[in-house]
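K.L.:
I'll drop the sequence and a predicted model, then ask my questions.
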Amino acid sequence: MASIKKDVNGKYYFVMDAGKDPITGKRKQVKRRGFASKKDAELTLSEIKLELERNKEISNIANLKFKSFITQWFNAKKIKLKPSTINNYEDQLHYNILPYLGEVKTKEINEEIIQNYITTLHTERGLAPATIRSAYGMVVEVLKRAIKKRIITEDFLSDISLPREVKRIRVWTEDDIYTFLEAPKRILNLTRHYIGFVISVQTGMRMGELLGLRWKDIDFENKIIHIRQTLARNNDDSFDFSDEGKTASAIRSIYVSQTLITELKKHKSLIDNEIMINGNSYLNYDLVICTRIGNWVHPNNFRRAFKVTINQLDVPKIRLHDLRHSHATFLLSKQVNPKIIQERLGHKNVNITLNTYSHALPSLQREAISKFDDLFTDRDHNL
């Protein structure tokens, strides 16, 4: 409550009960003096009341438990997330965030609480650094909102220590790739999904992009594969087709070799024959990689087929996703411009490409600097 009064000097003033401070919890009074007119005092009083209402809102949020605050944030963020990303966020919340921070009041979260949380995930749970960083990234985004709203008064986030993430990318050499591409000559009962692995190592396409690839997305004449559809996981762990890529740059076109075009034509003959045999019972999704009746292939089955295939060959054991890494590393070793590799892989920018495949750069640097030795050698020969 507040009332405007005139003092002995003819100036106006007011004293107002401002309620409790949202941070300290102590009651406050707001006093203002020296107004030349009552109208000036009323205007200032109205502004202060608006500010107090904002503070009251902050106080209500500050007393919320973190699980309520992060849930509000997540529900708003869902609008712009893909179903597969929503599913990943929900898993992080359920397993790696709420059990540890959910019952803490948002205003009470500090450096010690967050550091203990990170340490628990690392030492007691034994989670991979990448998983911890992913969960922490969500927490950080929410805490930054709390700091911006002055619910948390100190920005301590830059002082948090995270487990070091050591990325070990396993890739095939040029000889390994050649051995793998010779698989039809070495394996009698080769999986029907082998064509997908060939596409991957020759284009760097992601698994979801491979499993969503349609024949109409392949320009045989101009030797181009257009990435326009992916197989993506839904919130309920089912799968469906999506016309959205992992990033905006994921929707792209990739030039391919004549060798791959030839293999694709052979595979299309197999598919056309199955369509004729199955007739109306064939599920014509127009997929390049599909079951015998045209249905999409579950990612687990695709990975399993890859594992079985490489177990029959004299090549290092790598993950299916490492075919994408092998593609990029091979091109780097052939001095292909990283910008071209970035576009083929669908990375958001070239820095991601360079950082991801930095393991290949030392050998390229040695090769680059050797050009100066060649310069002097050539000059010496000409003398």
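P.N.:
Arrived safely.
K.L.:
CA atoms for contacts and neighbours, from now on please.
P.N.:
Noted.
K.L.:
OK, contacts around Thr153?
P.N.:
Ile147 (C-alpha atoms under 8 Å, 6 or more residues apart in numbering).
K.L.:
helix/strand/coil for the spatially closest residue to Ser161 that is not a sequence neighbour?
P.N.:
Leaving out its chain neighbours, the residue that sits closest to Ser161 by C-alpha to C-alpha, 6 or more residues apart in numbering is Gln115, at 7.0 Å. Gln115 falls in the helix class when you classify it by DSSP: H, G, I helix; E, B strand; the rest coil.
K.L.:
Now for Gln115, how many residues are close by?
P.N.:
When neighbours are counted by other C-alpha atoms under 10 Å, Gln115 registers 15.
K.L.:
what's the spacing between it and Ser281?
P.N.:
58 Å (C-alpha to C-alpha, to the nearest Å).
K.L.:
And Ala360, by the same measure?
P.N.:
Taking C-alpha to C-alpha, one finds Ala360 at 48 Å from Ser281.
K.L.:
So between the two, which is more surrounded?
P.N.:
Between Ala360 and Ser281, counted using other C-alpha under 10 Å, Ala360 has the larger neighbour count: 15 against 10.
K.L.:
Return the residues in contact with the closest residue to the more buried one other than its chain neighbours.
P.N.:
In this structure, Ala360 finds its nearest non-sequential neighbour in Thr329, 6.4 Å apart by C-alpha to C-alpha, 6+ apart. Contacts for Thr329 (C-alpha under 8 Å, 6+ apart) come out as 171, 357, 360.
K.L.:
Three-state assignment for Thr329, please.
P.N.:
helix.
K.L.:
Quick check: Tyr13 touching Asp40?
P.N.:
No: with contact defined as C-alpha atoms under 8 Å, Tyr13 does not reach Asp40; the gap is 9.8 Å.
K.L.:
Between these two, tell me which one has more neighbours.
P.N.:
Taking other C-alpha under 10 Å, Tyr13 and Asp40 do not tie; Tyr13 has more neighbours (22 against 13).
K.L.:
Doesn't that one belong to a strand?
P.N.:
Yes: under three-state DSSP, Tyr13 sits within a strand.
K.L.:
Distance check, it against Arg379.
P.N.:
From Tyr13 over to Arg379 the distance is 90 Å, taken as C-alpha to C-alpha.
K.L.:
what's the answer for Ile225, then?
P.N.:
From Ile225 to Arg379 the distance is 46 Å (C-alpha to C-alpha).
K.L.:
A further structure is provided below for comparison with the first:
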Amino acid sequence: MTAPKRRKARANGEGTIYQRKDGRWEAAGYVLAADSTSKRVRVYGSTRREAADKLTEKIADSNRGLPVATSDSTVGDYLTYWLGSVAVHRLRENTHTRYATCVRLHLIPGLGTKKIARLTAKDVRTFLNRLRISCQCCTQGLDAERKACCAIGECCRKLLAPSTVTYVHSVLKSALEHAVREDELPRNVARSVKAVAPRPRRFQPLTAAEARQFLAAARTDKLQALYELALRTGLRKGELLGLCWEDIDLTSGTASIRSSLQCTRTSGLSRLPTKTRASERRIALPMGCVQSLTIHRERQEKERAVAGTDWQDKDLVFTTPTGSPLDPANLTRRFRGLLDRARMRRIRFHDLRHSTATLLLEQGVDLVVIKELLGHAHIGVTAGVYAHVRLRLQRQAIETLNDALPRPDDDPRVPPEAAAVR
């Protein structure tokens, strides 16, 4: 009698699952790779079900035409897959665009041909060191297009800013971190490379006297309420431009920050949710802001009446004469014009936010309160950005204590012999 054929545990195309000697379960199957070929992928789990579920998910993505990264992918292939299939769903459009530019200009040219499974910390360190000292005109071939730099034998030494090199490093770490989560890599080698901390960007906040001068100059400007809010509450430019009347309660003197106006390639000017949960907050409005907002609302109602049917009712607080959103670039130009008319030194619009925090710190306001007002995710961010202010305040405090506790030999009320005994 012929023995019956053994039934397959899994159907064709579903891959294989077996337990390794170390106790973990390994599942393997063929999927669509980032380079459009069919390649074998392996996933791991602490149980058979976990490994099977991971493999099923990858095969399902492959059947839908989504490429899946494999351990023998090149860094360039994996970065392309990660940008198109993973990061695009997790990042804001402008952030994704910056990531894509970073990958295209720096990561793929520098590391793209290396196998991701064979990438080492030394490879990453060598790449970053080379990136720091390479002229970007020569590296990107711009010298040939412009007939300058190395094309004429005179390198301009246009180097990347240290902050840009740090950003490239962070993008690579994010991509490899996802590879670790997908069991394509045992560890993130980019994290083993110590980043060179870039020198913090210097900003020039307004002094108290300059802040008063700025507010006085803003009184004759149509956007007085916006400048008042920027300097008195520290709101970001996007938060100011995305503010709606429904977010403001002039009776109780509060404002809810829920959105930010952003300019993207696909949607143009549009209101988006705040970048982080901490940025979504409710703040108290100073009396000066309540008064200027009340005047601003009356002026806007007159503009609405003049515009008639041309008015675009988006409920925005700060708009053009027809109700459409204000362009951030136009606001920057208007802000510079205001500084020039007031004969004040040039600062960035974002320095108004720094001015708010600096002036509050100098008035002795607790760092936790400032963190909540600015919408920082962690108090370490607030403490780090304004460390120089805190150091100055510490020095003032120490000097104040020193004045209160003079040395005995400096105190005319203490006899010299008594000071000597002490």
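P.N.:
Noted; the coordinates are in hand. Computed from a predicted structure; not experimentally measured.
K.L.:
Next, the TM-score between them, please.
P.N.:
Scored against TM-score structural alignment, normalised by the length of the first structure, the superposed chains reach a TM-score of 0.78; 333 aligned residues with a C-alpha RMSD of 3.0 Å.
K.L.:
circling back to that earlier point, so what corresponds to the residue nearest to Ser161 of the first structure in the second structure?
P.N.:
Aligned counterpart of Gln115 of the first structure in the second structure: Arg125 (TM-score structural alignment).
K.L.:
Okay, strands next: where are they in the first structure?
P.N.:
Assigned by DSSP state E, the strands in the first structure fall at 2-6, 12-20, 27-35, 218-219, 224-226, 230-233, 239-242, 253-255.
K.L.:
Those: which one's closest to His347 of the first structure?
P.N.:
Distance to His347 of the first structure, taken as C-alpha to C-alpha, is lowest for strand 253-255 among these, at 12.8 Å.
K.L.:
how far apart are that closest one and its match in the second structure?
P.N.:
Here the mean offset of strand 253-255 of the first structure against the second structure after fitting is 1.2 Å, by mean C-alpha distance after the TM-score superposition for the first structure.
K.L.:
excluding its backbone neighbours, what's nearest the aligned residue in the first structure for Ala175 of the second structure?
P.N.:
Under the alignment (TM-score structural alignment), Ala175 of the second structure pairs with Val142 in the first structure. Using C-alpha to C-alpha, 6+ apart and skipping residues adjacent in sequence, the residue nearest Val142 of the first structure is Ile70, 6.2 Å away.
K.L.:
Quick one: map the one you found onto the second structure.
P.N.:
Per TM-score structural alignment, Ile70 of the first structure is aligned with Leu79.
K.L.:
got the contact list for that match?
P.N.:
103, 108, 175 are the contacts of Leu79 of the second structure under C-alpha under 8 Å, 6+ apart.
K.L.:
Of these, which are reproduced in the first structure?
P.N.:
Checked against the first structure using both residues aligned by TM-score structural alignment, their matches' C-alpha atoms under 8 Å, these keep these contacts: Ala175.
K.L.:
Out of the contacts of Leu79 of the second structure, flag the one nearest to Ala211 of the second structure.
P.N.:
Val103 (41.6 Å).
K.L.:
what's near enough to touch the corresponding residue of the first structure for that closest one?
P.N.:
Counting by TM-score structural alignment, Val103 of the second structure lines up with Leu93 in the first structure. Contact analysis of Leu93 of the first structure by C-alpha under 8 Å, 6+ apart lists Ala135.
K.L.:
just the one 5 residues further on next, same as before
P.N.:
Contacts were defined as C-alpha under 8 Å, 6+ apart; by that measure Leu98 of the first structure touches Lys67.
K.L.:
Distance of it relative to Tyr136 of the first structure?
P.N.:
Distance from Leu98 of the first structure to Tyr136 of the first structure, by C-alpha to C-alpha: 12 Å.
K.L.:
again with Lys28 of the first structure
P.N.:
36 Å.
K.L.:
between those two, who's got more neighbours?
P.N.:
Tyr136 (19 against 12).
K.L.:
What segments of the stretch 301-422 of the second structure are helices?
P.N.:
Here the stretch 301-422 of the second structure has its helices, by DSSP state H, counting those that start in this stretch, at 328-341, 350-362, 367-374, 379-385, 387-404, 416-421.
K.L.:
Identify whichever of those lies nearest to Ala117 of the second structure.
P.N.:
So among those, helix 379-385 is nearest, using C-alpha to C-alpha, at 34.8 Å.
K.L.:
which helices and strands does that closest one pack with?
P.N.:
helix 367-374 (3 or more C-alpha pairs under 8 Å, 6 or more residues apart in numbering; DSSP states H and E).
K.L.:
in the first structure, what residues pair with the helix it packs on?
P.N.:
With TM-score structural alignment as the criterion, helix 367-374 of the second structure aligns to 338-345.
K.L.:
By how much does the matching stretch deviate from the second structure on average?
P.N.:
Comparison of stretch 338-345 of the first structure with the second structure after fitting gives an average deviation of 0.5 Å (mean C-alpha distance after the TM-score superposition for the first structure).
K.L.:
Now tell me what touches that stretch from outside.
P.N.:
With C-alpha under 8 Å, 6+ apart as the criterion, stretch 338-345 of the first structure contacts 203-205, 249-250, 252-254, 324, 328, 331-332, 348-350, 353-354.
K.L.:
Please name the spatially closest residue to Asn311 of the first structure (chain neighbours excluded).
P.N.:
Counting by C-alpha to C-alpha, 6+ apart, the residue nearest Asn311 of the first structure is Lys317, at 7.5 Å.
K.L.:
What does the one you found correspond to in the second structure?
P.N.:
Checking TM-score structural alignment: Lys317 of the first structure goes with Arg346.
K.L.:
Glu184 of the second structure and Ser73 touch, don't they?
P.N.:
No: counting by C-alpha under 8 Å, Glu184 of the second structure does not reach Ser73; the two are 9.6 Å apart.
K.L.:
before we move on, the earlier item: and the contacts of Thr329 of the first structure as TSV, adding distance to Ser370 of the first structure?
P.N.:
Below are the contacts of Thr329 of the first structure laid out as TSV (distance: C-alpha to C-alpha, whole Å):
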residue	distance to Ser370 of the first structure
Val171	25
Tyr357	21
Ala360	16
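K.L.:
so which of those residues comes closest to Asn273 of the first structure?
P.N.:
Among the contacts of Thr329 of the first structure, and counting by C-alpha to C-alpha, the member closest to Asn273 of the first structure is Val171, at 35.4 Å.
K.L.:
hang on, the closest one packs against Ser326?
P.N.:
Yes: using C-alpha under 8 Å, Val171 of the first structure makes contact with Ser326 at a distance of 4.7 Å.
K.L.:
Compare the two (neighbour count), which wins?
P.N.:
More crowded of Val171 of the first structure and Ser326, by other C-alpha under 10 Å: Ser326, with 25 against 22.
K.L.:
tell me the contacts of the match of Lys317 of the first structure?
P.N.:
336, 339-340.
K.L.:
Pull out the buried residues from these.
P.N.:
Buried subset of the contacts of Arg346 of the second structure (neighbour count, 16 or more other C-alpha atoms under 10 Å): 336, 339.
K.L.:
Please consider this matter closed, and thank you.
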